[in-house]
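> predicted model and sequence follow; I will ask about them next.
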Amino acid sequence: DKKGIGRLRLVGSYDLHFYQPEQIKRVRLVRRADGYYCQFILSVDVQIKTEPTNKTIGLDVGLSAFYTDDQGNKVDNPKFLRKGEKKIKRLQRQLSRKQKGSNNRKKARQKLAKAHLKIGRQRKEFSKRVAYSVIQSNDLVAYEDLRIKNLVKNHCLAKSINDAAWYQFRTWLEYFGRKYGKVTIAVPPQYTSQNCSNCGKTVKKSLSTRTHVCSCGCQLDRDENAAKNILRMGLSTAGHTGTFGLEPINALGELTSTLTGAILLGQVDSLNKESPVTSLCD
């Protein structure tokens, strides 16, 4: 970043001579709790052709299960923060007992920072692995266009929502969708849980009601019913634009998945403003 710090020796296994100098757009040093990292921002078109699976999937993310698809399959929520909370609280107590400005306090703060860093990395790797699996198994993925900033205003659920890392999962879905030429569609979340996936009738439910029961005879798990509605809305958004025949899409974000409720091919250029690409060089 033009800081003029001089020449550095890079420790690692990556061969930077594989890339042309003009492909390296930015180099910066990033400080983490366990050390410094050199981060390279590269301009690389990653387009991998895969065989179509002729499958579609609708995903409803949640807190009890990380996601539920339209077939009723669930992926358990790992709850990394909840599992590591006991250790973090213990390290926080140890930090508060150390004298300010002392070396022992610095060491205690370092241990606490590493514990938080580990949880963050666990979330990232889990989201990446699950998103990759979903993209590899399907040609079209529909999911809710959730506004996490609004959801965490509920202080009773804020910690659990942040621990679930839904936005990070969505970001990886969109990245792998671009990389492998798959279609990812964000649909409006309104009434996906309330409407019946069989007849469309609205059946009011509280958050504690986990089973959808409709007068038409449809009885489903609440999340499975929502996933079916999400997939139906995603398919209606894609229309007849060629769900399984799209060309691979630029991995830098010029072309990508669709915006909420818009026609697939008419506006794919603009999602970069809604969901910026996550840096993959950490």
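In hand now; what should we look at?

> CA only for contacts and neighbour counts going forward, please
OK.

> what ranges do the helices span in the stretch 51-200 of the chain?
80-97, 103-137, 148-151, 158-164, 166-180 (DSSP state H, counting those that start in this stretch).

> in JSON lines, list those helices along with distance to Val268 and mean neighbour count.
Shown next, in JSON lines, are those (distance: least, CA to CA, whole Å; neighbours: other CA atoms under 10 Å):
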{"stretch": "helix 80-97", "distance to Val268": "34", "mean neighbour count": "15"}
{"stretch": "helix 103-137", "distance to Val268": "18", "mean neighbour count": "17"}
{"stretch": "helix 148-151", "distance to Val268": "22", "mean neighbour count": "12"}
{"stretch": "helix 158-164", "distance to Val268": "27", "mean neighbour count": "18"}
{"stretch": "helix 166-180", "distance to Val268": "11", "mean neighbour count": "23"}
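
> and the ones you listed as JSON lines, adding distance to Asp45?
Shown next, in JSON lines, are those (distance: least, CA to CA, whole Å):
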{"stretch": "helix 80-97", "distance to Asp45": "33"}
{"stretch": "helix 103-137", "distance to Asp45": "18"}
{"stretch": "helix 148-151", "distance to Asp45": "30"}
{"stretch": "helix 158-164", "distance to Asp45": "30"}
{"stretch": "helix 166-180", "distance to Asp45": "9"}
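
> here's the one I want to compare it with:
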Amino acid sequence: MLVFEFKAKGKTTQYSAIDEAIQTAQFVRNKCIRYWMDNRGVGQKDLYRYNTALRAEFSFVKDLNSHACQTAVDRAYSSIARFYSNCKKAIPGKKGYPKFKKNCRSVEYKTSGWKLSETRKQITFTDKKGIGNLKLKGTWDLNFYQLESIKRVRLVRRADGYYVQFLVNAENKVESQPTGKAIGLDVGLKEFYTDSNGQKEPNPRFYREGEKRLSFLTRRVSRTEKGSTNRKKAINRLGRFHLKISRQREEHAKRVARCVIQSNDLVAYEDLRIRNLVKNHCLAKSINDAGWYQFRKWLEYFGVKFGKITIAVNPAYTSEQCSNCGTVVKKSLSTRTHICRCGCILDRDWNAAINILKIALSTAGHVGTWILNPNASGDLASTVLGASLFQQAGSMKEESPSL
């Protein structure tokens, strides 16, 4: 699935109608959660029947498109199914018990309730919420895709306005020439990542750079009177700046991931549990600011798009194990240089990146046998004469998030 996003331009009354549609979808979702809490064991079909009862009871729910209400039911059941799945898997800690949504920011339509113009530059919502015709501002061209391939249309509210997202069922693959190279990546806080060739990508630290401005905007909010117009304006300015930082972080991760994937045929990275790492309150802000999750997400996405191999490696002992002889050298986080008795002296992150690549190559042994170049340059040498990397890795399963 591909997602194309446009800025929605309309009147103030139309924006109010979008807010009402979002609140109605939130109401349906929360009512379904409450119905499940009061009647344990109900399934998705029971929630659909309850949604029909809600549409008959409340006129404002009936004004929303029926498919949009069904999507709200799907969101409620998704949280319920995830809770049951976590319980069955005996995941330690909290199991994700379904909660009520307080501030939803989107409403999703399926194949009805909306209509695109002939130029594909305007969209009209045909339900009784009164959203009407909205202009679409963006660089994407929807004329390349059939209307039947547009499976969902989503209205999203953000601090800087309203957006329309189109979920298109289409393939997004680009043919690329093999480079014959493999690389291992070790992410960090001082440097964004260090690869197995010793190259480092600097960490931009967007949040740290904007902390002074954020503190100023936060003080402006606290000085205004609750419920006043000035307070709403101050909150909006603060939200816009937070949105700017998140977009900067996302674009940086996307740009770096694309360059890494296009330059290599195999990319190995750490399989980090970010949720567990941020429990360290001393490092939580820096870890979130680094954007490791966004980087991994885009690595996997571009790996599928360009037909490259991406492998997540267990990071255990990759920093302590010597990349030359395999000896485990204990070291604290403050020790940034790896020194082994075999004479190997490397930067700590460089040593970890080489180990990550070696583990990835051994993991992929079932689809082909590769050996690491003695000079640790990251080049791939095939043991099968004339066999390409894609022929060796043809059976490897590649996964990517739905975008």
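That came through, no problem. All values reported here derive from a predicted model rather than from experimental measurement.

> how about the nearest residue to the counterpart of Lys200 of the second structure in the first structure, chain neighbours excluded?
For Lys200 of the second structure, the aligned position in the first structure is Lys74, judged by TM-score structural alignment. Leaving out its chain neighbours, the residue that sits closest to Lys74 of the first structure by CA to CA, 6 or more residues apart in numbering is Thr68, at 4.5 Å.

> circling back: for the helices of the stretch 51-200 of the first structure, which one sits closest to Tyr19 of the first structure?
helix 166-180 (18.5 Å; CA to CA).

> how about the residue nearest the centre of the first structure: what's its closest non-neighbour residue?
Closest residue to the average C-alpha location of the first structure: Phe169 at 1.5 Å, with CA atoms, centre = their mean. Spatially, and ignoring its direct neighbours in sequence, Phe169 of the first structure is nearest to Ser127 (4.8 Å; CA to CA, 6+ apart).

> ok, the equivalent of that neighbour over in the second structure to Arg34 of the second structure distance?
Under the alignment (TM-score structural alignment), Ser127 of the first structure maps onto Ala253 of the second structure. Ala253 of the second structure sits 39 Å away from Arg34 of the second structure, going by CA to CA, to the nearest Å.

> then Asn355 of the second structure?
Taken as CA to CA, the span from Asn355 of the second structure to Arg34 of the second structure is 50 Å.

> more crowded one of those two?
Asn355 (28 against 15; other CA atoms under 10 Å).

> OK, contacts around that one?
Asn355 of the second structure is in contact with 184, 318-319, 321-323, counting by CA atoms under 8 Å, 6 or more residues apart in numbering.

> helix, strand, or coil at the equivalent of it over in the first structure?
Under the alignment defined by TM-score structural alignment, Asn355 of the second structure corresponds to Asn229 in the first structure. Applying DSSP: H, G, I helix; E, B strand; the rest coil to Asn229 of the first structure yields a three-state assignment of helix.

> cool, the one 3 residues further on as well?
In three-state terms, and counting by three-state DSSP, Arg232 of the first structure is helix.

> that one: what's its closest spatial neighbour, skipping adjacent residues?
Gly58 (8.0 Å).

> wait, that neighbour sits on Asp223?
No: counting by CA atoms under 8 Å, Gly58 of the first structure does not reach Asp223; the two are 10.6 Å apart.

> what touches both of the two?
Asp69.

> by neighbour count, which of the contacts of Asn355 of the second structure wins?
Gly184 (30 neighbours).

> got the contact list for it?
Gly184 of the second structure touches 195-196, 267-269, 353-357, counting by CA under 8 Å, 6+ apart.

> switch to 10 Å and redo it
With contacts defined as CA atoms under 10 Å, 6 or more residues apart in numbering, Gly184 of the second structure is in contact with 193-197, 266-270, 310-311, 313, 350, 352-361, 378.

> in a strand, Leu338 of the second structure, correct?
Check again: residue 338 of the second structure is His, not Leu. Yes: counting by three-state DSSP, His338 of the second structure is part of a strand.

> burial measure for the corresponding residue of the first structure for Thr337 of the second structure, as a count.
For Thr337 of the second structure, the aligned position in the first structure is Thr211, judged by TM-score structural alignment. Neighbour count for Thr211 of the first structure, taken as other CA under 10 Å: 14.

> next one: the one 4 residues further on
Other residues near Ser215 of the first structure number 10, with proximity taken as other CA under 10 Å.

> pretty sure it sits in a strand.
No: counting by three-state DSSP, one finds Ser215 of the first structure to be coil, located in no strand.

> my read: it touches Gly200, true?
No: under the criterion of CA atoms under 10 Å, Ser215 of the first structure makes no contact with Gly200, lying 11.0 Å away.

> and Tyr48 of the second structure, what is it in contact with?
Here Tyr48 of the second structure is in contact with 32, 54, 69-70, 73-74, 77 (CA under 10 Å, 6+ apart).

> how about the secondary structure of it?
helix.

> which residue in the first structure lines up with it?
Using TM-score structural alignment, Tyr48 of the second structure pairs with nothing in the first structure.
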